[in-house]
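Visitor: Quick one, structure for this:
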Amino acid sequence: MGLSNDIAALTGFACECVLWGAYCILFLISLGLLYRRTQCGHLNATLLVMHCLLFTTCTAHFALEFNHFYTTLRATGVPGFANETKPLAASDIFISISDLLGDAVLIYRCWFLWGDHRWIVLPLALPAIAGFGACSHNSRGLMRN
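Guide: This next block holds a predicted model:
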């Protein structure tokens, strides 16, 4: 007997809950470490802003997923849980933005590490932007329906 889409989606959501909780703890620890760097005068404002934006978009994604979990299970139960809705399409857009921001942090660090060489950044930036465009295009099509 195979695993149904609804049970697989619920299992994925349970894993996402655990990982988001771990991310909250790691985010708070990293803010503490960044605060210590501020005391020494070595704060990189770009990384701090990107760090906070990344956490915000991940939290918005999780909030939309949790809302879907709560409202769908209350209304219909497990059957139909995996069905795509407009809030889930918005959640997909938030996770695409999170992915793009994570790539931007990686690209920024490579730019900084490799001494401002464009030949390092360009091969990293093009797939990141293309991936974001593809994911957000699919989600926008679903939001129109």
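
Visitor: drop to CA atoms for contacts and neighbour counts, all remaining ones
Guide: OK.

Visitor: Go through the host helix or strand of Trp119 and flag the buried ones.
Guide: Assigned by DSSP states H and E, Trp119 belongs to helix 118-144. Judged by neighbour count using 16 or more other CA atoms under 10 Å, the buried positions of helix 118-144 are 121, 125, 128, 132, 136, 139.

Visitor: Using CSV, lay out those residues together with distance to Ala60.
Guide: As requested, the buried residues of helix 118-144 are exported to CSV (distance: CA to CA, whole Å):
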residue, distance to Ala60
Val121, 29
Ala125, 24
Ala128, 21
Phe132, 17
Ser136, 16
Ser139, 16
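
Visitor: Another for comparison:
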Amino acid sequence: MTSRGIPLDTAAIMSTVLEGILYGFSVLMFIGTVWALIYKRRVRDVNRLIAAVTVMLLTLSTAHMIVNIIRLEDGLVKYRNTFTDGPAAFFADVSQITYVIKNAIYILHTLLGDGVVIYRCYVVWQSSRIIILPSLLWCCSAFTGFSAVYSVSQATSNAGNIFTKATGQTFFALTLSTNLISSGLLAYRIWKIECNVSALRTSNRTLTPILRVLVDAAIMYSVVLFPTLVCFVCSNNGQYVMLDMLMPIISIAFYMVLIRVAISKHAHNYLSTTFHRGTTSETVREDSHPVKPLQVHISHFTQIDDTSTHGIGSEDLPSTCKVESVEEPSCAV
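Guide: Below is the predicted model:
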């Protein structure tokens, strides 16, 4: 398959630089995610599944970045005079072990990111039926992805691109569909919950910020993945740049959701603690206090039988009802 666009050696430099910038940002997001997972929590209270996925995403991103740097050094320095056409010919050689490894890492990273979105969808919906379609798409993505990696591992020096055209288009289309469907179902469920509880809410806490960050994460991933698919269909070398950028973007999309949820939760806990300590006069304006329900304690209620009235009419008998005290409960968010 004849490729066109920017030269492959230029694409390798651009992809490594852009991936390095995004990787640095993803490391900062990783630190924020770890803080969100362990802040004011005991070790046994930490979600171990999410923590494991967080570490795995960083590990795969780091491994991909290292392989890209090694590959860049091999093509531009170590083997620059080995190939007749120079460095561009080296980067076009799919039989290089670094090429196989970096694409295997990409497949694993993509499947892990899509699996996290499907898992979130299951947790929010609490139904296995709702994730049947995304799970089938995920399995198809795994099959096509690992088939492509196997094909590349068996390729010769003149084999061409990483994927056959059909396999490449199928993989990118499947992973894009999986992400969009899962994210759409997740956002719809949260939106419906927000609509149902908005009329009954007694505090300012809302799910809208979480809904927005979920949508933003899906859009950010799709904005990079869709041009990658277009470049692949057009046999444009820009696909290599876009593919390397996808690695840290998948991690960033995962981290940003966890951090936003943690910020919302910690803000809610802080307000609750502040109210319970009775410092509302320092933190909240008086006119922002909600109306507080009153508790009325009735000491006793006496009813007299007709037989003990000695001829006095029942309409003359007052019911004895005494209000002892009125209390205002403490305000809690």
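
Visitor: of the buried residues of helix 118-144 of the first structure, closest to Tyr70 of the first structure?
Guide: Nearest to Tyr70 of the first structure out of the buried residues of helix 118-144 of the first structure is Ser139 (CA to CA; 21.7 Å).

Visitor: And that closest one, what's its match in the second structure?
Guide: Correspondence of Ser139 of the first structure to the second structure, assessed by TM-score structural alignment: Val149.

Visitor: And Leu3 of the first structure, by the same measure?
Guide: Per TM-score structural alignment, Leu3 of the first structure is aligned with Ile6.

Visitor: wouldn't its match be in contact with Gly238 here?
Guide: Yes - Ile6 of the second structure lies in contact with Gly238 (CA atoms under 8 Å); the separation is 6.8 Å.

Visitor: neighbour-wise, which of the two wins?
Guide: Gly238 (25 against 12; other CA atoms under 10 Å).

Visitor: What number of residues are in the vicinity of the nearest residue to Phe27 of the first structure once chain neighbours are set aside?
Guide: Using CA to CA, 6 or more residues apart in numbering and skipping residues adjacent in sequence, the residue nearest Phe27 of the first structure is Phe55, 7.5 Å away. By other CA under 10 Å, 18 other residues sit near Phe55 of the first structure.

Visitor: Buried residues, the helix ranked longest in the first structure. List them.
Guide: Using DSSP state H to define each element, the first structure has its longest helix at helix 5-40. Applying a neighbour-count criterion of 16+ other CA under 10 Å, one finds 6, 9, 13, 20, 34 buried in helix 5-40 of the first structure.

Visitor: repeat for stretch 165-182 of the second structure
Guide: Neighbour-count burial for stretch 165-182 of the second structure flags 167-182 (criterion: 16+ other CA under 10 Å).

Visitor: which part of the first structure lines up with it?
Guide: Against the first structure, stretch 165-182 of the second structure falls on no residues (TM-score structural alignment).

Visitor: can you list contacts of that stretch?
Guide: 1, 110-111, 114, 117-118, 121, 131, 134-135, 137-138, 140-141, 144-145, 148, 218, 222, 225-226, 228-229, 232-233 (CA atoms under 8 Å, 6 or more residues apart in numbering).

Visitor: what do you get for stretch 30-38 of the first structure?
Guide: Contacts for stretch 30-38 of the first structure (CA under 8 Å, 6+ apart): 43, 48.

Visitor: what residue of the first structure matches up with Gly113 of the second structure?
Guide: When the first structure is aligned by TM-score structural alignment, Gly113 of the second structure is paired with Gly102.

Visitor: measure that match to Cys52 of the first structure for me?
Guide: From Gly102 of the first structure over to Cys52 of the first structure the distance is 11 Å, taken as CA to CA, to the nearest Å.
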